[in-house]
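[1] Give the three-dimensional model of this entry:
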Amino acid sequence: MLERKRRKNATEVTFVLPEGDPPGPVSVVGTFNDWRPGTHVLAPRPDGRRAVTVELPAKGTHAFRYLAAGDYWFNDEGADGHDGANSRLRT
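    Just a heads-up that it's a prediction; the model follows:
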């Protein structure tokens, strides 16, 4: 799930996943962090879900995926679209 907050020249995007699904650490990787695993690791929220917030330039399109333990890559079904193996996000 994606949560967005529009700012003057940027959009804060919060990537949210359910608690423990998939198990272990999960990071969001994409064009906004040069596809570097571990740069944006989802952390537990008080409600049990996991999330990380990334500030992205306004009016852009970004490709991303999630990477979980065991080299398990997966997409966000709530993304703005999909292009091949990647989820797409418009800010």
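
[2] rest of the way, CA atoms for contacts and neighbours
    OK.

[3] and Leu89, which of the three is it?
    strand (DSSP: H, G, I helix; E, B strand; the rest coil).

[4] Wait, it touches Asp80, no?
    Yes. Counting by CA atoms under 8 Å, Leu89 does reach Asp80; the two are 5.2 Å apart.

[5] Who has more neighbours out of the two?
    In this view Leu89 and Asp80 are compared by other CA atoms under 10 Å, and Leu89 has more residues nearby, 18 against 14.

[6] and for comparison, fold this next one:
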Amino acid sequence: MGISKQYLKTKPVCKVTFTVPAKDAQKVSVIGDFNNWDPSKNELKKLKTGAFKGTLELPKENSFEFKYLIDGTHSNDPEADAYRWNEFAGAENAVLEL
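    Reported below is the predicted structural model:
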């Protein structure tokens, strides 16, 4: 898994690219507080390599909790900036610092 960040000089946003190696998966989404945890909003595209990839423009100087939803199973990114306990979910969420 991987996260790359590209800060734009002309806009107050950061382009965040999420890459998830999941050859056997049918569907991968990135869900978080930036999209109300809705898996239909940010589905990643499957590449020929078998990885899933997608880019989001998110506002700079913010912190977001997120997870991947891989064929219905939640997963954290090992390259996240931090992890935060979420009482509602009863689990840790990955954190993205921009």
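
[7] TM-score of the superposed pair?
    Comparison of the two superposed chains (TM-score structural alignment, normalised by the length of structure 1) gives a TM-score of 0.89, and 89 aligned residues with a CA RMSD of 1.4 Å.

[8] From the centroid of structure 2, which residue is nearest?
    Nearest to the mean C-alpha position of structure 2, by CA atoms, centre = their mean, lies Val30 at 4.1 Å.

[9] Which residue numbers in structure 1 does the helix or strand containing Cys14 of structure 2 align to?
    Per DSSP states H and E, Cys14 of structure 2 falls inside strand 13-21. Under TM-score structural alignment, the counterpart of strand 13-21 of structure 2 in structure 1 spans residues 10-18.

[10] what are the ranges of the helices in structure 1?
    With DSSP state H, there are no helices along structure 1.

[11] what comes up buried for the match of strand 13-21 of structure 2?
    The neighbour-count criterion (16 or more other CA atoms under 10 Å) identifies Thr11, Glu12, Val13, Thr14, Phe15, Val16, Leu17 as the buried residues of stretch 10-18 of structure 1.

[12] Now do the contacts for the last one.
    With contacts taken as CA atoms under 8 Å, 6 or more residues apart in numbering, Leu17 of structure 1 has the following neighbours: Met1, Arg49, Arg50, Ala51.

[13] residues near the residue lying closest to Val13 of structure 1 once chain neighbours are set aside, how many?
    Distances taken as CA to CA, 6 or more residues apart in numbering place Arg4 nearest to Val13 of structure 1, at 4.6 Å, with adjacent residues excluded. Look at Arg4 of structure 1: counted by other CA under 10 Å, it has 14 neighbours.
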